[in-house]
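**Q** just to be clear, the model below is a prediction. Sequence and coordinates:
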Amino acid sequence: MFTPRPVPRFFLPLALFIVALAAFWPGVYGGFLFDDYHNIVTNAFVQIKELSATSLWKASKGYSDNTRQLAMVSFALNAYWAGIHPWAYKVTGLLVHAVNAVLVYWLALRLLAFSSRIQAGHRPMAALALAMVWALHPIQVSSALYVVQRMETLCFTFLFIALLLYLRIRNQQITGEPVNQWLWSGLVLSFVLAALFKESAVLLPLFCLALEATVLGFAGSSGQRRFWRISYGAGSALALLAFVFWAVPHYSSLEPYGGRDFNTVERLLTQGRVLWLYMQQMLLPLPKSIYFYYDDMAVSRGWLQPLTTLPAIVGLVLLFALAVYWRKRFTLAALGILWFFAAHFITSNVIGLEMVFEHRNYFALLGILLLVAELVSRLPVRDGPAIKYVGVAVLVLGVGFLGAVRAATWGNPILLATDMTSKNPNSARAAMDMGVAYFELSDGDANSPFYHFAARQFERASALQGASTLPDVNLILMNGAAGFPDDLVDIEAVWQRYLQRLRALHLSVETRDSVWSLLQQRLNARDIDDDRLQQAMAIIIERQEQPDYRHAMMADYLLMHLGQQEQAEAHYRLAISKAREGGNQQLIERIAAELAASGYPKLASELTGLTMAPENIFLNRLKPDSTLLQQLNQGGN
């Protein structure tokens, strides 16, 4: 019987790390995408100019609700060393992914030991094959190279470490060895660090419970068995109570979520189809089925709308039931299925997130691969296991090839945009990216054919079902920058369409921020129709209460650009009142300083009660000056 030759202990992890880097390396030459812009590129908290404890502390507060602190600090460090050049951000993200591949290898090595069908001598190569497929899978490209998803990948760096420590602790308990208390400390520290990168860290207890329900079986001495069963039973009961009496009332809604066109029931119904889409992408990663933007995903409005909704949900229930039923006989397969469901517990639940994102499968893919490993180990073969080795090698090479091709596509913005629009022509976001890529090629020259291509792409994006206000905003900004030939774009029609959508669309991040994007560009001396802009601001203020800094921006515009001091004072007073309520003294001081610098020292003193020396501060309160191209790239939530 074939027995693999032993290899040095760290040779396989090192080889895995190098291959993971090399396969996706062409993708680091691509650009920023979608949520990268408002989270990183135009986020003043992140774009630090000095390396100090104060600047890093401010950067840690750069995400909504002051969460994901360490992720924001990591972006700030990139910003300090590399500015807004995407290469450095992407290389950092790829290095994190390669490290995670090694952690997955070590985790797989320990999990495969629970299978009696995989001999000890074969486990290192089996673990390497599993980790290689996990690292090189095409669905992982967006996690590794979509900069903002470093939040997810670094969170799972520490979750992988926590799972390794948990398995080590439980192994010592099961074998009767004294448990090293430093392992417990490391486990707790890993969980805390993971939570500071992203909220996905709260899934760790679910991952550990799945381990106990399958491969570990709550093993140990009688006292340990009792402890773990009671602990997980009580923890599950408390978690269920928290979910029912806090999470569901807090997050669910029978009306459409803010900024979405679906409610909680519709979201849960749709997620049944989404989870099967994920599984199909993982098990059959054909290039045409993985295309990053899924904004045209049909929402399930009822159990049979569309018809696949009910069968999808029934299938998921049966799959989960089978995993629970066979958890002691097919332990790895059951663990894989349970981990897949656990990985999607937050993102496929009642919180009003977007329907589909590939990066949500970063850990879930490992679960599906454990299922595949169990199936492969049980395949009957007549002439020995050699055919399995060949088959697994072909699988690794095939998946690696597909992943490398997709990574190379991500390394070229125009190629990526073309790829996304060809695979998903109904995606307004893909059409937007195509327009941005053309605009970049034009270098803002209205005489360039690429400038015309960009305008036509934005017109096409605006006409697609489910389009946001961004295509129209981009056309308005292009018109303000260089204008259009008379026969290319009817800018008056664009403005009317934009205002109509602003009144009718749900107030998504894209919709509500579009007004302030236009205002910011007007403050930066962009040629934008003031009458239309005031109409847009009136609509957004009527539809949604605005924070302090938005009123300050409006006041600056009314006073400095339009000379409407009475209207400006009203917005200044509202901004200052809100700032005082929220403890935002910095904004009040900046208002006073800017008014004084602009020749209104008396008004500054009357409004703020502060006497400020004139300072050369421009009118941007939240974000660094955005170029037109960055504004065109502005993403959503």
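**A** Noted; the coordinates are in hand.
**Q** please make it C-alpha for all contacts and neighbour counts, starting now.
**A** OK.
**Q** do a quick rundown of the strands in the stretch 501-637 of the chain.
**A** According to DSSP state E, counting those that start in this stretch, the stretch 501-637 of the chain carries no segments that qualify as strands.
**Q** take a look at this one as well, against the first:
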Amino acid sequence: MANLFVLLGLIGYVVGRRRMLAASILTPSPARRERLALDRFSPESRGFTLCLLSITVPTAVGLLAKETAVMLPLYALLVEWMLFHFRTSTDRRDWRIIGSFLFVLVLPMVIGLGWLLPSLLKPATWATRDFTMGMRLLSETRVIVDYIRWTLLPTLNALSFYHDDFRVSTGLLSPWGTLACLAFLVALVALMLWLRTRQPLAALGIALFLGCQLLTGTVLPLELIYEHRNYFASFGLLLTIMPLLAVSRPLSFARSRQVLLGGLLLCWATLTALTAYAWGSPLRLAENLASRAPQSPRAQYELGRTYIIYSKYDPSSPFTQLAYAPLERSAALPNSSILPEQALIFMNSRMHLALKDTWWDSLITKLKAHAPGVQDESSLGALTQCARDEQCDLPKQRMVDAYHAALSHPNPSSRLLAMYGDYAWNVLGNRTLGEQMTVEAMRNGPNEPAYRITLIRMMVAQGQRVEADEQLRELEQLNIGGRLDSDMANLKKLFGAQ
């Protein structure tokens, strides 16, 4: 939906620019042109207004659907650079267009970077990832080149959700493909500049593809692969190759280009049909993705998880036995998280089956070996909730050992601290430890109201009314725009019940 608004915005911008140029061409005399320029309702002014509205209104509306709509002003800038050159019909520089992009694109970008950069430079921001900002930027050179290959020449193994077996780049030559991909991207930019005056649509396609990567392929601490939102980037690649391959016969190698285009269309259609068939069933999709990515821990885990869902936690279900093999295979793969061990423990505990010591040993060893990531924290959270809801009878000492292993690394996340506080309070019955962990979580994440709300409830439960009142006043400072009105009302009811 967001990309629909992006496309509508670009169409409106192009229409507006063409109206501006047509109005200038049709003006009969310089004097008449000057009078029309002063008239805000002249055809040229209406064209400029359409341009301005087309890069602001669709952006604002599209953001309600997805954050990728924020890229519309950048795409419009690239269209202007490639096709209209910031010029009027008389080849003079159009300062209205330049000024609008300074206001709509450059100014918000500078403000946004100023807001984001301080947090991005903090080590804690990257604590839940197995890479730093520098390693991410190096790795993304390979990822972007891979996306070009996967889009234009896809294979079954490449068309997978899961690429967690991807090796992170730690230097230009580690692996050596990092330098090679960086050189390829530099060459691609040079090709774009060369095509700009010769094949502007092909150059625009390259620019749109590379521009799309600026949001999700640079400094934001997202996953290295999978979160790139390449819908519009794919359109950019197609815009590049179509003018080069869909040519008439008088051009050189026309027949070869047409045959290549036909082969690509056949390949794309076949793989789309196979993928659509796999999507027809959750089980078939999970089995298909696991076969496409046999070395991906996530793909194997999702297959096991799907078998668990189909088993409905029935020990006699045939899917129950099927779940063990992919989950244990996932747990044994290099760089896997604790997701598969958590799933095995969760499944057997829910079905009141024996828990293997090897599962616990593997889970705790992994948590000791590296700082827990998002998947590890989610796994501990799932086990904690299952134990708190009394659906899982988990050995308490094993859970405590797991939390101690996860917290043994520097700068533990607020989320991890809060989860241990939850487990200590609700499962261990250790209120002192539960409150202590929640206080630490709140200090690490002072702008997250959930931790303070939990702390207030703990204080009220222990009769610490004065301290709870103080925290409630602090919470009121976070109630921006009334977003915490419901929570505040519930807490005040809790105060009144005491």
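**A** Structure received. What you are looking at is a predicted structure, and each value in this text was computed from that prediction instead of being measured.
**Q** what range in the second structure does stretch 364-372 of the first structure sit on?
**A** On the basis of TM-score structural alignment, stretch 364-372 of the first structure is assigned to residues 233-241 in the second structure.
**Q** check which residues of that stretch are buried.
**A** Along stretch 233-241 of the second structure, these residues count as buried under the neighbour rule (16 or more other C-alpha atoms under 10 Å): 233-234, 236-241.
**Q** L153 of the second structure -> the first structure?
**A** In the first structure, the position corresponding to L153 of the second structure is occupied by L284, as judged by TM-score structural alignment.
**Q** neighbours of its match, how many?
**A** Burial of L284 of the first structure, expressed as a neighbour count using other C-alpha atoms under 10 Å, amounts to 11.
**Q** got it, and Y310 of the second structure?
**A** Neighbouring residues of Y310 of the second structure were enumerated by other C-alpha under 10 Å; the total is 17.
**Q** how about the contacts made by it?
**A** Y310 of the second structure makes contact with F319, according to C-alpha atoms under 8 Å, 6 or more residues apart in numbering.
**Q** A579 of the first structure now?
**A** 548, 585, 587-588.
**Q** returning to what we had before: turn the buried residues of stretch 233-241 of the second structure into TSV, columns for distance to P446 of the second structure and secondary structure.
**A** As requested, those are arranged in TSV below (distance: C-alpha to C-alpha, whole Å; DSSP: H, G, I helix; E, B strand; the rest coil):
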residue	distance to P446 of the second structure	secondary structure
A233	37	helix
S234	40	helix
G236	42	helix
L237	44	helix
L238	46	helix
L239	47	helix
T240	47	helix
I241	50	helix
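**Q** let me know the closest of those residues to H404 of the second structure.
**A** Of all these, H404 of the second structure sits closest to A233, with 43.6 Å by C-alpha to C-alpha.
**Q** do you know how far the match of L153 of the second structure is from L277 of the first structure?
**A** Applying C-alpha to C-alpha, to the nearest Å, one obtains 10 Å for the distance of L284 of the first structure from L277 of the first structure.
**Q** if we can go back for a sec, so how far is the match of stretch 364-372 of the first structure from its chain's centroid?
**A** A distance of 21 Å separates the C-alpha centroid of stretch 233-241 of the second structure from that of its chain, computed with C-alpha atoms, centre = their mean, to the nearest Å.
**Q** now swap in stretch 97-110 of the second structure and tell me
**A** 25 Å.
**Q** can you give me the end-to-end span of it?
**A** End residues of stretch 97-110 of the second structure are separated by 19 Å (C-alpha to C-alpha).
**Q** residues of it that come out buried?
**A** Within stretch 97-110 of the second structure, the residues that qualify as buried are 97, 100-101, 105, counting by 16+ other C-alpha under 10 Å.
**Q** export the buried residues of stretch 233-241 of the second structure to a markdown table and tack on distance to Y226 of the second structure?
**A** As requested, these are arranged in a markdown table below (distance: C-alpha to C-alpha, whole Å):
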| residue | distance to Y226 of the second structure |
| --- | --- |
| A233 | 14 |
| S234 | 14 |
| G236 | 18 |
| L237 | 18 |
| L238 | 20 |
| L239 | 23 |
| T240 | 23 |
| I241 | 24 |
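**Q** quick one: which of those residues is nearest A276 of the second structure?
**A** Closest approach between those and A276 of the second structure, by C-alpha to C-alpha: S234, at 18.3 Å.
**Q** do I have it right that that closest one meets G211?
**A** No: at 11.7 Å, S234 of the second structure and G211 do not qualify as touching, with contact defined as C-alpha atoms under 8 Å.
**Q** ok, A31 of the second structure to D94 of the second structure distance?
**A** 18 Å.
**Q** these two: which has the busier surroundings?
**A** D94 (14 against 10).
**Q** what residue of the first structure matches up with the more buried one?
**A** Counting by TM-score structural alignment, the partner of D94 of the second structure is R225.
**Q** before we move on, what SS does that match have?
**A** When classified by DSSP: H, G, I helix; E, B strand; the rest coil, R225 of the first structure comes out as helix.
**Q** quick one, what contacts it?
**A** 218-219.
**Q** do the same with H404 of the second structure
**A** H404 of the second structure makes no contacts at all, as judged by C-alpha under 8 Å, 6+ apart.
**Q** and for R136 of the second structure?
**A** Taking C-alpha under 8 Å, 6+ apart as the definition, contacts of R136 of the second structure comprise 168-169, 218-219, 224.
**Q** now F363 of the first structure
**A** Taking C-alpha under 8 Å, 6+ apart as the definition, contacts of F363 of the first structure comprise 156, 340, 343.
**Q** quick check: the first one touching A194?
**A** Yes: counting by C-alpha under 8 Å, a contact exists between F156 of the first structure and A194, whose distance comes to 6.8 Å.
**Q** between those two, what contacts are shared?
**A** Applying C-alpha under 8 Å, 6+ apart, one finds that F156 of the first structure and A194 are jointly contacted by A201.
**Q** what segments of the stretch 501-637 of the first structure are helices?
**A** Secondary structure of the stretch 501-637 of the first structure by DSSP state H, counting those that start in this stretch: the helices cover 509-523, 530-543, 548-556, 565-581, 585-597, 601-608, 628-633.
**Q** wait, which of the ones you listed is closest to P124 of the first structure?
**A** The closest of those to P124 of the first structure is helix 628-633. By C-alpha to C-alpha, the value is 44.4 Å.
**Q** quick one: that closest one aligns where in the second structure?
**A** So helix 628-633 of the first structure sits over no part of the second structure, by TM-score structural alignment.
**Q** with stretch 13-32 of the first structure instead?
**A** Using TM-score structural alignment, stretch 13-32 of the first structure pairs with nothing in the second structure.
**Q** now swap in stretch 105-124 of the first structure and tell me
**A** Mapped onto the second structure using TM-score structural alignment, stretch 105-124 of the first structure spans no residues at all.
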